[in-house]
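Q: after the sequence you'll find the predicted model.
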Amino acid sequence: MHVHGPWPHSGLHQDRRPNSDRGPDRHRRRVPGRRQHPAPGRARTRIDHCCVHLGRGVARHGGRFWLLRRGGLRNRDRGHRAVGPQTAGGAFLPSQGASPRDRPTARRTSSVNNRSVAIVTDSTSDLPSQLARTRSITIVPLTLHFEGLSLLDGVDIRPSEFYRKLPNATTHPTTSQPAPGQFAEKYSELLANHDEVVSVHISEKLSGTYASAVQGAELTDAKRVHVVDSQLVSMSLGLLTLAASELAAKGASADAVVERISAMRDQVQTYFSVATLEFLRRGGRIGRASALLGSVLQVKPVLCIRDGLVTPLERVRTFDRALNRVIDLAREVDRGKGLCVVVGHADAEEDAERVARELEPVAETLMIQPLGPVVGAHAGPGVVGVGCYPADLLPLGIKTAASARARA
């Protein structure tokens, strides 16, 4: 009988239990219309307009049940309310003692928040905040010390505000990595809802952020938190982090994510040019690029990241030619199936858009993003560069420039 059907008329319930279970009155014949007395110790079984008999097959572990209008399900044989969870619609679910075959199976829904691996990076990845949220990437900000204030990168100060104030700054801005406790706090929050964490960070040779993240993992659970030195920065670090997020979203384990992105990082290329090397020199991040300082006023350098350090590639006469060379170098990375490309800039949006237009025909993934205040403090204004890798390694399917403007 359907539980939502019309209520039945009053009448006696025909007990169909085997005779051996019916007690001393099992030989008595029930006469229609005649009042029958129950056997000793047994309650009268009757249906009226307040209940519907659901049948003996409703639950294998609780006897037969009645659906009462006001009382829910009641065990007719035992005289107490049924034990076990009920759904919002009132349907009875078997108790915990039921066999797995009898228990209803809950449908598993795919949710980014329920992934077994969480992805973390730092603010030098320069990922747009909206894109990071969409891809469930947690960003731990570095600190910018600027004009007497300590500001969280991308939180307390945005790129557009920083580059507007930089020309009039009385002192050169400095930066510092997050404390281990900041990483430990984030890791603890994520481990409450994830099995493991993969944390991908700026090159250890350019910042103390990686070492701080390792200490944070040790304060939390070093076996469940995997910290990766990307040997990259900015656009390229953002690309590698997006690749890690893509792998985690597809269900890869933490070990598989670490192994895959560690193999990819040597194929992620970074090419850029700066209007001046002065900011790299001041910040102490110039590495072997110091060989170019003697001619900085006459030439524009084309730089790259090699072995985790800023390294000079070439020198050209004008900034326009330097950008052309950056475009050519990026195209050489293509292996015939397109590129995953991020174009970054420090207050040079028009130049960045020009580079993006040139690379769009070969780009499987293409984004334009401003360099954040921490990276901009060391690279200086006017920087334009690309981070890219062959799309056949791991396509990301992202093509947007609007998200980058939103971050600014």
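A: Looks like it came in fine.

Q: C-alpha only now, for contacts and for neighbours.
A: Will do.

Q: just want the most central residue of this structure.
A: In the chain, the centroid-proximal residue (C-alpha atoms, centre = their mean) is S136; its distance is 2.3 Å.

Q: and the residue lying closest to V268 once chain neighbours are set aside, what element?
A: Nearest residue to V268 in three dimensions, chain neighbours excluded: Y389, at 4.7 Å (C-alpha to C-alpha, 6 or more residues apart in numbering). Taking DSSP states H and E as the definition, Y389 sits inside strand 384-390.

Q: chain center to the next helix-or-strand element following that strand, what's the gap?
A: Next along the chain after strand 384-390, taking DSSP H and E as the criterion, comes strand 399-400. Distance, stretch centre to chain centre, for strand 399-400: 19 Å (C-alpha atoms, centre = their mean, to the nearest Å).

Q: then stretch 283-303?
A: 38 Å.

Q: check stretch 134-144 too.
A: Distance, centroid of stretch 134-144 to centroid of chain: 11 Å (C-alpha atoms, centre = their mean).

Q: pretty sure T311 belongs to a helix, no?
A: No - counting by DSSP: H, G, I helix; E, B strand; the rest coil, T311 falls outside a helix, being strand.

Q: pretty sure it is touching G287, no?
A: Yes - using C-alpha atoms under 8 Å, T311 is in contact with G287, at 6.6 Å.

Q: the more surrounded of these two?
A: T311 (19 against 16; other C-alpha atoms under 10 Å).

Q: hmm, L190 is touching S199, no?
A: No - in this structure L190 lies outside contact range of S199 using C-alpha under 8 Å: 11.3 Å.

Q: who has more neighbours out of these two?
A: Between L190 and S199, S199 has the larger neighbour count (other C-alpha under 10 Å), namely 29 against 20.

Q: helix/strand/coil for the residue lying closest to T174 once chain neighbours are set aside?
A: Spatial nearest neighbour of T174, excluding adjacent residues (C-alpha to C-alpha, 6+ apart): H145 at 5.2 Å. Under three-state DSSP, H145 falls in the strand class.

Q: spit out the contact partners of H145.
A: For H145, the contact set (C-alpha atoms under 8 Å, 6 or more residues apart in numbering) comprises L151, P173, T174, T175, S176.

Q: if we use 6 Å, what do you get?
A: P173, T174, T175 (C-alpha atoms under 6 Å, 6 or more residues apart in numbering).

Q: the residue nearest to the first one when sequence neighbours are not counted and V197, how far apart?
A: If the residues on either side of it in the chain are set aside, P173 comes closest to F146, at 4.8 Å by C-alpha to C-alpha, 6+ apart. With distances defined as C-alpha to C-alpha, to the nearest Å, the gap from F146 to V197 amounts to 32 Å.

Q: next up, a structure to set beside the first:
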Amino acid sequence: MNKIKLITDSTSDLRRETYEQYDIEVVSLLVNFGEESFRDLVDIDLKQLYARCENKKEFPKTSSVPPQVFVDIFNKYLDQGYDIFFVGIGKELSLTYNAANMALKEINRGKIRIVDSANLSSASGLLLIRAAELREQGKNVDEIADEIERLSHHLHVYFAVENLEFLYRGGRVSAGKYFLGTMIHAHPIIKVSNGKLSVYKTPKGKMVKALDEMLNEFYRIGPDKIDLGHVMITHAFADDSAAYIKKKLMEMGIPENNIYISMAGSVIGTHCGPNTIGILFIEK
């Protein structure tokens, strides 16, 4: 059986040491300020992104990379005798999935499996970790891809945002929802369902109400129905909120080592804004 190379894009929002631990190749997507383009995780990070938004009053846009980037990366590992597995941001949320598939069709050799996560951020990262564990168990690339495809339909993803400004300016929510959320001083909860973002709830008042609403979804499903091996908390400089959610999860009996906290990258941060925080997990 051939060696298996795991590849993702930079929206998977895992920590750098995790990518290194599992030998995962990361394709940097782009953050664009006017005519200037920056590679996520390479040329720009979340702190630099928000500083530029604040100081220069610029608002960035994001983009995928051209298919040729994937052609070059896939060929590099095929030439080394690898089978390839790719999962990244969902196809309804970015052109990245399409770019990877275009590369696959152009190469037309070797064994390459591409799975649509139908999701974003560390939900894709969670699938990657599971893929790495399956690889360690000796599964082949088809077995890994089939299982990750199955698990992608069991993801639960909730993000609480400080406000809807970044989502609105990035074209992710409508003007009506943006202005309504602003008027009632809400901290909207964004849910990912069927590969698309939607405003799930709009709790008003302090941010802790939004955090409790997300935790209530976790409680509602119930720990016995959730894969507690990896529960993800990803945020954009919302350290206090992350600590709060972690504490509540540990009070439920989830081991500290099973709670994975990461910082969003600049592509995800472009769309969610500062102080955003999410909880992401797999239902059995």
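A: Arrived safely. Since the structure is predicted, the reported quantities are computational estimates derived from the model, not experimental observations.

Q: so what corresponds to V65 of the second structure in the first structure?
A: Taking TM-score structural alignment, V65 of the second structure has P178 as its aligned residue in the first structure.

Q: that match contacts L142, doesn't it?
A: Yes - the pair P178 of the first structure / L142 is scored as a contact, 5.3 Å apart, by C-alpha atoms under 6 Å.

Q: helices along the stretch 201-350 of the first structure, start to end?
A: Secondary structure of the stretch 201-350 of the first structure (DSSP state H, counting those that start in this stretch): helices located at 209-220, 235-249, 254-264, 278-283, 319-331, 349-359.

Q: circling back to that earlier point, the residue nearest to the centre of the first structure -> the second structure?
A: Using TM-score structural alignment, the equivalent of S136 of the first structure in the second structure is D23.

Q: need the nearest residue in space to its match, chain neighbours excluded.
A: L6 (7.3 Å).

Q: ok, now which ones touch whatever residue of the first structure lines up with the one you found?
A: Using TM-score structural alignment, the partner of L6 of the second structure in the first structure is I119. By C-alpha under 6 Å, 6+ apart, the contact list for I119 of the first structure reads I137, V197, V198, S199.

Q: what of I277 of the second structure?
A: F159, A160, T234, H235.

Q: map it across to the first structure for me.
A: Using TM-score structural alignment, I277 of the second structure lines up with V384 in the first structure.

Q: same thing with N119 of the second structure?
A: Match for N119 of the second structure (TM-score structural alignment): L232.

Q: show the contacting residues for that match.
A: I202, S203, G308.

Q: would you reformat those residues as TSV and include neighbour count and distance to A254 of the first structure?
A: Putting those into TSV (neighbours: other C-alpha atoms under 10 Å; distance: C-alpha to C-alpha, whole Å) gives the following:
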residue	neighbour count	distance to A254 of the first structure
I202	26	19
S203	21	20
G308	18	23
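
Q: aligned partner of T182 of the second structure in the first structure?
A: Aligned partner of T182 of the second structure by TM-score structural alignment: V296.

Q: can you count the residues close to that match?
A: As a measure of burial, V296 of the first structure has 16 neighbours, counting by other C-alpha under 10 Å.

Q: equivalent analysis for G205 of the second structure, please.
A: 12.

Q: any idea how far I268 of the second structure is from it?
A: Separation of G205 of the second structure from I268 of the second structure (C-alpha to C-alpha): 25 Å.

Q: likewise for Y244 of the second structure?
A: Counting by C-alpha to C-alpha, the gap from Y244 of the second structure to I268 of the second structure is 22 Å.

Q: what of I89 of the second structure?
A: From I89 of the second structure across to I268 of the second structure, the span is 10 Å (C-alpha to C-alpha).

Q: same thing with I73 of the second structure?
A: Counting by C-alpha to C-alpha, the gap from I73 of the second structure to I268 of the second structure is 23 Å.

Q: and the two? Which one has more around it.
A: The neighbour count for I73 of the second structure versus I268, taken as other C-alpha under 10 Å, is higher for I268 (23 against 15).

Q: could you find the counterpart of that one in the first structure?
A: So I268 of the second structure corresponds to V375, using TM-score structural alignment.

Q: grab the nearest non-local neighbour of that match.
A: T124 (6.2 Å).

Q: and that neighbour, how many neighbours does it have?
A: For T124 of the first structure, using other C-alpha under 10 Å, the count is 28.

Q: ok, which of the helices of the stretch 201-350 of the first structure comes nearest C340 of the first structure?
A: helix 235-249 (7.8 Å; C-alpha to C-alpha).

Q: quick check, L67 of the first structure in contact with R81.
A: No - with contact defined as C-alpha under 6 Å, L67 of the first structure and R81 do not form a contacting pair (10.5 Å).

Q: quick one: which of these two has more around it?
A: Taking other C-alpha under 10 Å, L67 of the first structure and R81 do not tie; L67 has more neighbours (20 against 14).

Q: how about that one: what's its closest non-neighbour residue?
A: L67 of the first structure's closest residue in space is L73 (C-alpha to C-alpha, 6+ apart), at 4.7 Å.

Q: the second structure: matching residues for the helix or strand containing that neighbour?
A: Applying DSSP H and E as the criterion places L73 of the first structure in strand 72-75. Alignment note (TM-score structural alignment): strand 72-75 of the first structure is unmatched in the second structure.

Q: which helices and strands does that strand pack with?
A: strand 65-68, strand 80-81 (3 or more C-alpha pairs under 6 Å, 6 or more residues apart in numbering; DSSP states H and E).
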